[in-house]
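Trainee: Using only what follows, build the 3D model:
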Amino acid sequence: METLTVIREFLHDRLEVDPAAIQPETTLEELKIDSLLLVELIFECEEKFSVIFERDVPTPKNIGELITIVDTFIAEARTAKQG
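Mentor: Okay, here's the model as predicted:
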């Protein structure tokens, strides 16, 4: 499953945001995502992608930055499993 799809589904379920309106350049502020909701979203990504974010996650400004953060953790987890 693609990271953007997981984010869109989560925000649609929680905030009733139209998934098509969630683009990489959409800011968290535009979506009214506070720190608590961001943590919930990160937990959702951990569950969906079977990874654990073991270090501090920088606060993204937009969905694109969030995707980059999540994809980085996914890649690191896959590399660790192979190594």
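Trainee: hey, let's count contacts and neighbours off CA atoms from now on
Mentor: OK.
Trainee: separation between residue 44 and residue 25?
Mentor: According to CA to CA, to the nearest Å, residue 44 stands 21 Å off from residue 25.
Trainee: Specify which residue of these two has the higher count of neighbours.
Mentor: Neighbour count, other CA atoms under 10 Å: between residue 44 and residue 25, residue 44 has more, with 15 against 11.
Trainee: Test my guess that residue 64 contacts residue 7.
Mentor: No: contact between residue 64 and residue 7 fails when scored by CA atoms under 8 Å: they sit 10.6 Å apart.
Trainee: Another sequence for comparison is provided below:
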Amino acid sequence: MANSYDALVDLLVHRFDVDPAKITPQATFEDLEIDSLFMVELLLVVQAELGVELSDDAATPRDTIAKAAELISAHAAAAAS
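Mentor: Purely as a prediction, here's the structure:
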């Protein structure tokens, strides 16, 4: 999960200008002021940048960053096998 977490943080900071000081594994997307429309855009960027295909409703603003990273890892592992 560490690689997925780091990649997600990198996307949030560099592509979406989220303050890195606010990003922790326990932070929710709501804590970062990310709404459901933003989540759809983020999931599209994850798909394009990380090659992990996720549905539009795979994560919600109430999910933590750690949970989203686990989701990315799980989908990446499933795609690799």
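Trainee: Just give the TM-score of the two.
Mentor: Overlay of the two chains. TM-score (TM-score structural alignment, normalised by the length of structure 2): 0.74; 78 aligned residues with a CA RMSD of 2.4 Å.
Trainee: ok, back up a step: settle it for me: which of residue 64 and residue 7 of structure 1 has more neighbours?
Mentor: Neighbour count, other CA under 10 Å: between residue 64 of structure 1 and residue 7, residue 7 has more, with 20 against 17.
Trainee: Please state the offset of the strand or helix carrying the more buried one from the chain centre?
Mentor: In the assignment (DSSP states H and E), residue 7 of structure 1 maps to helix 3-15. With CA atoms, centre = their mean, to the nearest Å as the basis, helix 3-15 of structure 1 stands 9 Å off its chain's centre.
Trainee: Tell me the helices and strands packed up against that helix.
Mentor: Secondary-structure packing of helix 3-15 of structure 1 (3 or more CA pairs under 8 Å, 6 or more residues apart in numbering; DSSP states H and E): helix 35-49, helix 63-82.
Trainee: any chance of these in TSV, with distance to residue 57 of structure 1 too?
Mentor: Formatted as TSV, the helices and strands packed on helix 3-15 of structure 1 follow (distance: least, CA to CA, whole Å):
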stretch	distance to residue 57 of structure 1
helix 35-49	9
helix 63-82	8
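Trainee: Tell me which of those lies nearest to residue 11 of structure 1.
Mentor: Of all the helices and strands packed on helix 3-15 of structure 1, it is helix 35-49 that lies closest to residue 11 of structure 1, at 8.3 Å by CA to CA.
Trainee: The closest one vs structure 2, average distance?
Mentor: Superposing on structure 2 places helix 35-49 of structure 1 at an average distance of 1.3 Å from its equivalents, by mean CA distance after the TM-score superposition for structure 1.
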